[in-house]
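Undergrad: Sequence and predicted structure are below.
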Amino acid sequence: MKNINITIFKTIWILLFLIASCTDDFEALNTDPYGLTDEQSEADFISVGGPFNPIFLNIYRYDPAWQTQLQHNLNADTFSGYMAPPRPFVGGINTTNYGFVDFWDQFPWDVPYSSTGVMQNARLIKERGETDFPLMYALAQILRVEAMHRVTDVYGPIVYSKYGLDATFAEYDSQQEVYAQFFEELDQAIQTLSSDPTNNQFAKFDLVYDGDLVQWIKFANTLRLRLAIRIAKVDPGKAKIEGEKSLTNDLGLLETNADNFNIKGGITHPLTVFNSSWNDVRMNASMESILVGFQDPRLEQMFEVSSVSSGMFKGIRGGMPLLERYTEELDQKEDYEVFSRLGDSYILDKTPTTSIQLMTAAEAYFLKAEAALRGWSNAGDAQSNYEMGISTSFTQYELSSEASVYMTNNTNTPIDYIDPVNASNNINALTAITIAWDNADTNEMKLEKIITQKWIAMFPDGQEAWSEFRRTGYPKIFPVVANNSDGTIDTNIQIRRLPFPASERSTNPQGIEGARMLLNGPDTGGTRLWWDVNSGNF
């Protein structure tokens, strides 16, 4: 990685501010939160607030859509069991079936580390605002953690604490070290915001909560609980300490769908482009098995019925090469393109969403349900939290009246998958889990129910869903049809990470050598991350 010349970057910002001064709302943006009238102070305030926009828009990149496709969709969205491509790509051997494509696999890294990405802009905010604008700096800390926990959960070791400190190479931290810093930064940020929660200085730059710092504290608490749960198997003591900080915080967690962390980018969601314009994404067979099996009412909003099986939802097995069917000679090019598309929110001629969903109140309840299973203080009752998670998700889909019947269903189970195009892809359901809570179940069975319902509620955030699958083994996702990893990934265990990106191997070889030492395994997709110690035991 290469360091950005800060002087040049500041000059660019000054030019941008001069241009912005011609707009009608410059006076409102330039209102100094501390009552200072000095023109330089006003410019300083804008210089601190300006870098937030690219941070928001690069956690999950909005534009261009093809970069988002490589950042998330052709890896985590497929690995999580949410989606699958209906076409072969790269001769049928690609990352979705473990035949890694260097150019694809660097984008989860390159987007946040680019000159317009998260890390550079978070550093600018730190340099410009840590002393004079502590609230703004605290918000940047929260956003950096939200963005970069996704990156470490893809690769493992990342460049974090030492970012930008060395002009010759970028030194990596182990994932354990990164998580420790995440917790420290969230503690600091929550404490800072709590000192002045009614301050509205961030309102003009906020793409989520319109400057409401109480909402930001609730989000930060929930994010800390998410990360605490993430390390619950590898470091249960630390997980409990960090989780209980969130569970006992006076301002609490996300509680209703009004609290959901949705970035309002004002641009049509990239999934809409993949789904409607490019025909590059379809329902995954695991989604079909679970949602159709459960007769889940949310299914009709998440996906469309397919034309390959009239009136039915039909998914595609993940990791299919597809090439043998994708030929003009066989006249079967459209075979898998007529499987179920994503639903109305991602269809151009309907009402496509312009928001990116990165955390929901439903997830908060499922986090509390697991925390209760693990005996953490102030987590409440596992069953009540589990059912509130389902209910909150149903409310998000405007289906609240159907939640009570759904959550008491103790008969429906995931169904076997049948491929109407190629029977060799058929596979039996991997679990007989039901929906209704049963106190007689083992903790492991209860955990499977919690994570399966959390997986449904987090849709379409494939990155977080893939992380939870690796951590817990749930929900039970169908393995890839084709495994092109040359034996580096176990088909049944499935992919655990992406190899370090080609962009780093070429520009930061010294850093990469250190990173490989921190992995505790080869730099392949089969090496487990630090927190990935799932052994099937709660």
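TA: Now that the structure is in, tell me what you want to look at.

Undergrad: alpha carbons only for contacts and neighbour counts from here, please
TA: OK.

Undergrad: What count of nearby residues applies to the residue lying closest to S161 once chain neighbours are set aside?
TA: Excluding the flanking residues, the one nearest S161 by CA to CA, 6 or more residues apart in numbering is D173, at 7.0 Å. Residues near D173, counting by other CA atoms under 10 Å, number 22.

Undergrad: one more structure, for comparison:
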Amino acid sequence: MFRKNNIIILIPLLAFMFSCTDRGYEDVNKNINEITDPKPIHLLNSAFGIFNSSSTWSTLAELSHQYAETSNQAGKYYRFDTGVWGNYKANLNLNDVINRTKDSQDETDRMTYALAKIFRAYAFQKITDCYGDVPFSEAGVIDDAGAFNVTPKYDKQEEIYTATLADLDEAIDIIGDKSLTLALGSADRVYGGDVQLWKKFANSLRLRMAMRIRFVDEAKALEVLKKVWTQPLIDSPEEAADYENFDEPGYYYYGYVGLKAETRTNASKMMVDFLKSNSDPRLYSYALPVQQGPMAGQYAGLPNGYDGGTNRDNFSYAGKVSYQKTLPTINLSYSEVCFLKAEAYLFGLGVAKNESEAQMYYAKGIETSLNFWRRPDTFVKDGAEVSEPLYSEQDVTDFMSSSAASLSGTQEEKFKMIAEQKWASLMTNWVEAYAEMRRTGYPAVKPRVVGEELSLGDTQGQWPRRAPYPDSEMLNNQENYDKASAATDGNSMTHRVWWDVR
């Protein structure tokens, strides 16, 4: 994993200088230290931002029922902006890198090309899962005259999945067994330039995407899974694709600044109730005790979309552990890989059905998440300020001995257990949590009805199945927007994306 103090910082090239036509003036004003032809590897640096960004905590955090507020547009089922849309613009830099390196035989260039393909696949997996059809093939494209395409067409989600999976195949083949650490400097706060770890991430991303589409195109999913099982996956918590954050200005976890006031958002009732029902110790990291009222000192989540008059102090606020300064930005965790494997073994997807393997990976997924969230927190204990985890190793051991950690019932009931535990583990990875809830149907979100003091919003109480395209597209890319809008029932939030069929 990346460690900031051990790697030389490289500054990415941000702009080119234009030369003057007067030869003498040009010579006088030329900076002899200027880099006029940057190496492609340096152009990757700006693309790492996609690994340290997510939806704003107040949008998909609401729809995935992990946080809750009383005035949030998404939580009230009104039109909202996820903050994910802009990821497709990262394709401009990535396309530049790909074009510069696609024909090179230099080993560093080949690895740079592979990483650019991986980054692009990851960025578009996030954005298409939020919206459905989005600009892809023409996104971030510059024509022969050097003009940027500001009106890209919208590609079908199925086509985007096919193209990005092919990109991942190519990247994995290029990296092969080569052991190389790229000089990416402080930008790579995920793997520190280790191409073999990036290969594991790429293959784990293939696993995620194959499982995402298995209900809509099982043949394609199995085709991908057969490749996945031949390559190494993320195999430990240390190999997780976490973007590392530090206790220094400019290096904080992106959610810290918005939530540090401790009263900015509440813990969701759905999450709190789920954890309480299983005596799950992550409750203490995900939520704070109620400050006042009849539930003071206990844990009570706020219902998402609550539309009645209330004092939010009567409900649990979000736990401080979930937005610490140094909390890693979670992109693809080892616990997620374990849950994906558990599902594959339960149903025999690309591998033989094996209930014991399903149980083993299910338990590993839970235990990994419990250990990850057993993070030190600062609080007052016996009159003194201490910094220690809010639950103990024994709490983890006890939970792993409980019925919640053992698959039981019918195949569908076991699948429900896997899906819900995965959802609980995806705290702060809201793009993925929201996608998995739609894919699996678990945990189920009931339609809202009149009389519950819950906002019905623009969807008449139906849980949104996709993020709406931003209004800016109507102004900047109207022709293509109109086509995409028509294909989604007028940019409806209840229109299901391609793989959402359960």
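TA: Noted; the coordinates are in hand. From a predicted model like this one, the values you see are computed outputs, not experimental measurements.

Undergrad: May I have the TM-score of the superposed chains?
TA: TM-score for the superposed chains, counting by TM-score structural alignment, normalised by the length of structure 2: 0.80, backed by 437 aligned residues with a CA RMSD of 2.8 Å.

Undergrad: The residue nearest to S161 of structure 1 contacts T152, correct?
TA: No. Using CA atoms under 8 Å, D173 of structure 1 is not in contact with T152, being 9.8 Å away.

Undergrad: Now for these two: what residues contact both?
TA: Common contact partners of D173 of structure 1 and T152 (CA atoms under 8 Å, 6 or more residues apart in numbering): I158.

Undergrad: rewinding a little: quick one, what contacts the alignment partner in structure 2 of the residue nearest to S161 of structure 1?
TA: Following TM-score structural alignment, the counterpart assigned to D173 of structure 1 within structure 2 is D155. By CA under 8 Å, 6+ apart, the contact set of D155 of structure 2 is 133-137.

Undergrad: Same check on E262 of structure 2?
TA: Contacts of E262 of structure 2 by CA under 8 Å, 6+ apart are 317-318, 320.

Undergrad: With T326 of structure 2 instead?
TA: Contacts of T326 of structure 2 (CA under 8 Å, 6+ apart): 244-247, 252-253.

Undergrad: So Q357 of structure 1 belongs to a strand, correct?
TA: Yes. Counting by DSSP: H, G, I helix; E, B strand; the rest coil, Q357 of structure 1 is found in a strand.

Undergrad: Remind me which helix or strand the residue nearest to A210 of structure 2 when sequence neighbours are not counted belongs to.
TA: In this structure, A210 of structure 2 finds its nearest non-sequential neighbour in A221, 4.5 Å apart by CA to CA, 6+ apart. Element membership of A221 of structure 2, judged by DSSP states H and E, is helix 218-228.

Undergrad: now the residue mapped onto T428 of structure 2 from structure 1: how far from N200 of structure 1?
TA: Aligning on TM-score structural alignment places T428 of structure 2 opposite P460 in structure 1. Going from P460 of structure 1 to N200 of structure 1 by CA to CA, to the nearest Å gives 31 Å.

Undergrad: Who has more neighbours out of these two?
TA: P460 (21 against 14).

Undergrad: sec struct for the residue nearest to T524 of structure 1 when sequence neighbours are not counted, please.
TA: Spatial nearest neighbour of T524 of structure 1, excluding adjacent residues (CA to CA, 6+ apart): P499 at 5.2 Å. With three-state DSSP as the basis, P499 of structure 1 sits in coil.

Undergrad: re earlier: could you flag which of the contacts of T326 of structure 2 are buried?
TA: Neighbour counting over those (16 or more other CA atoms under 10 Å) leaves 244-246, 252-253 as the buried ones.
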